[in-house]
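S.K.: sequence plus predicted model, see below.
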Amino acid sequence: MAETDGFDEFFRATWPRLFRTACAVAGDAASAEDALQQAYARAYASWRRVSAAEHPEAYVRRIVVNEILGTRRRAWWRRERPTDLSGETGPATAVVSPEAAIVERDRLWRAVLELPPRQRAVVVLRYYEDLSEEEIAGTLGCSRGTVKSQASAALAKLRQHAGLTLDSNGERA
């Protein structure tokens, strides 16, 4: 029995989910693919240990998020940042188009992408992946208190952004 038995199945089963998470944390598909490629290469190299872990997907998710955050720290000064995200809407009497929800969702994601990488990771893991504070702390290698403070700071920034009002659960108020 080869040391990498089961890796192909694991890869096929987890790639779509981890790719969505990586895209949300990284902010773009290319960076997400790079981080996933690195994470799966590391997982493959240590497959016996990874597959023996209680939650192999969580193990690889942690590698992916850390890869993205590490890359962002190294290249933070080169990162392009959006400059005009005002997204002003028309008068209150205007007819709401079916596209309004898409535009609003885009505004929210742009606001999330403006967050510092670690805060963005906390928001994505909490509200997109629906992980608990404990699971996020394990993924990011920090304490639950750090997760709470990062989430609080991120939600405060999102509330301030272009009039977005969110409750403590990240839902629109």
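M.R.: Now that the structure is in, tell me what you want to look at.
S.K.: make it CA atoms for all contacts and neighbour counts henceforth
M.R.: OK.
S.K.: how near is the residue nearest to the spatial centre of the chain to His55?
M.R.: By Cα atoms, centre = their mean, the mean C-alpha position of the chain lies nearest to Val25, the distance being 2.8 Å. Using Cα to Cα, to the nearest Å, we find Val25 at a distance of 20 Å from His55.
S.K.: for Asp34, same thing?
M.R.: Relative to His55, and taking Cα to Cα, Asp34 is found at 22 Å.
S.K.: more neighbours, those two?
M.R.: A count of neighbours by other Cα atoms under 10 Å puts Asp34 above the other of Asp34 and His55, at 14 against 11.
S.K.: quick one: secondary structure of the more buried one?
M.R.: Three-state call for Asp34 (DSSP: H, G, I helix; E, B strand; the rest coil): helix.
S.K.: likewise the one 3 residues further on?
M.R.: Under the three-state scheme (three-state DSSP), the conformation of Gln37 reads as helix.
S.K.: tell me the contacts of it?
M.R.: Residues counted as contacts of Gln37 (Cα atoms under 8 Å, 6 or more residues apart in numbering): none.
S.K.: cool, Glu133 as well?
M.R.: So Glu133 contacts Arg126, Arg144, Val147, Lys148 (Cα under 8 Å, 6+ apart).
S.K.: of those, just the buried ones, ChimeraX syntax please.
M.R.: In ChimeraX syntax, the buried subset of the contacts of Glu133 is picked out as below (16 or more other Cα atoms under 10 Å):
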select :126,144,147
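S.K.: for the contacts of Glu133, work out which two are farthest apart.
M.R.: Arg126 and Arg144 (12.1 Å; Cα to Cα).
S.K.: who touches both of these two?
M.R.: Common neighbours of Arg126 and Arg144 (Cα under 8 Å, 6+ apart) are Glu133, Ile136.
S.K.: dropping in the other structure now:
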Amino acid sequence: MEADPRFAEFVAERGDALLRYGYMLAGNPHDAADLVQEALLKLRGAWHRLHSKGNPESYVRTTMARLHIATWRLRRREQLAWDLPEREHHDPLPSGDERRIWQALAGLPRKQRAVLVLRYYEQLDDAEIAAVLGISRGTVRSQAARALGKLRNAVPTKPMTRGNVR
């Protein structure tokens, strides 16, 4: 099969944005890169059919969300057997409240994190989120409410005082 230069252009133009989206879904750069790579492989196979429709990025993002959900469903059933590494590795995080928000977001269950990413990063409504994740709209709302509650508890707000009201 002959390579289409438009596919390479698409990857060059939108690759970084897709990687950021993957990071928001997965919570770490390694899983994000895997999501992007797998989704782009699927896109490459369907490029001629999808490019003519005009929105291949939507296909890739939906594929990434579905791959992410499939991964956490699989991991929920897995029994890991290898030993833990002797020392941990953590990518540096921002400091202060921003750090607590990222840690709280990373600590959310995968479904709750996926709902928040699709709602606030992708700007999808409940019906669209339900379609992407294969769950009901009520489940979308309950997962979002639980996730936001956990984030609120993780990062308490500062009390309002006369000095910081504008």
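M.R.: Okay, I see it. Treat the numbers as computed from the prediction; the structure is a model and nothing was measured.
S.K.: could you get me the TM-score between them?
M.R.: The TM-score (TM-score structural alignment, normalised by the length of structure 2) is 0.72; 143 aligned residues with a Cα RMSD of 2.6 Å.
S.K.: thinking again about what came up before, quick one: residues contacting the residue nearest to the centre of structure 1.
M.R.: Val25 of structure 1 is in contact with Ala32, Val65, Ile68, Pro117, Arg120, Ala121, Val124, counting by Cα under 8 Å, 6+ apart.
S.K.: scan those residues and report the most crowded one.
M.R.: Busiest of the contacts of Val25 of structure 1 [other Cα under 10 Å] is Ala121, holding 30 neighbours.
S.K.: so that residue touches Glu67, yeah?
M.R.: No: between Ala121 of structure 1 and Glu67 there is no contact under Cα atoms under 8 Å: 11.5 Å.
S.K.: which neighbours do those two have in common?
M.R.: Counting by Cα under 8 Å, 6+ apart, Ala121 of structure 1 and Glu67 have no common neighbour.
S.K.: how about the helices in structure 2?
M.R.: In structure 2, the helices defined using DSSP state H lie at 5-26, 29-45, 47-51, 56-77, 97-107, 110-116, 126-133, 137-154.
S.K.: do you know how far the counterpart of Leu113 of structure 1 in structure 2 is from Ala70 of structure 2?
M.R.: In structure 2, Leu113 of structure 1 lines up with Ala106, judged by TM-score structural alignment. Using Cα to Cα, Ala106 of structure 2 is found at 18 Å from Ala70 of structure 2.
S.K.: comparing those two, which residue is more hemmed in?
M.R.: Neighbours were counted for Ala106 of structure 2 and for Ala70 using other Cα under 10 Å; Ala106 has more, 16 against 13.
S.K.: and the more buried one, what is it in contact with?
M.R.: So Ala106 of structure 2 contacts Gly27, Arg113 (Cα under 8 Å, 6+ apart).
S.K.: mind doing that once more with 7 Å?
M.R.: Gly27 (Cα atoms under 7 Å, 6 or more residues apart in numbering).
S.K.: what separation do you get for it and Leu151 of structure 2?
M.R.: Using Cα to Cα, Ala106 of structure 2 is found at 10 Å from Leu151 of structure 2.
S.K.: likewise Glu78 of structure 2?
M.R.: Distance, Glu78 of structure 2 to Leu151 of structure 2, using Cα to Cα: 27 Å.
S.K.: between these two, which one's more packed in?
M.R.: Each of Glu78 of structure 2 and Leu151 has its neighbours counted (other Cα under 10 Å); Leu151 has more, 19 against 9.
S.K.: shouldn't the more buried one be in contact with Ala104?
M.R.: Yes: the pair Leu151 of structure 2 / Ala104 is scored as a contact, 5.9 Å apart, by Cα atoms under 7 Å.
S.K.: for the contacts of Val25 of structure 1, give me TSV that also has distance to Ser46 of structure 1.
M.R.: Shown next, in TSV, are the contacts of Val25 of structure 1 (distance: Cα to Cα, whole Å):
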residue	distance to Ser46 of structure 1
Ala32	21
Val65	18
Ile68	20
Pro117	27
Arg120	28
Ala121	25
Val124	27
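S.K.: count the neighbours of Arg110 of structure 1 for me.
M.R.: Quick note: Arg110 of structure 1 (other Cα under 10 Å) scores 16 neighbours.
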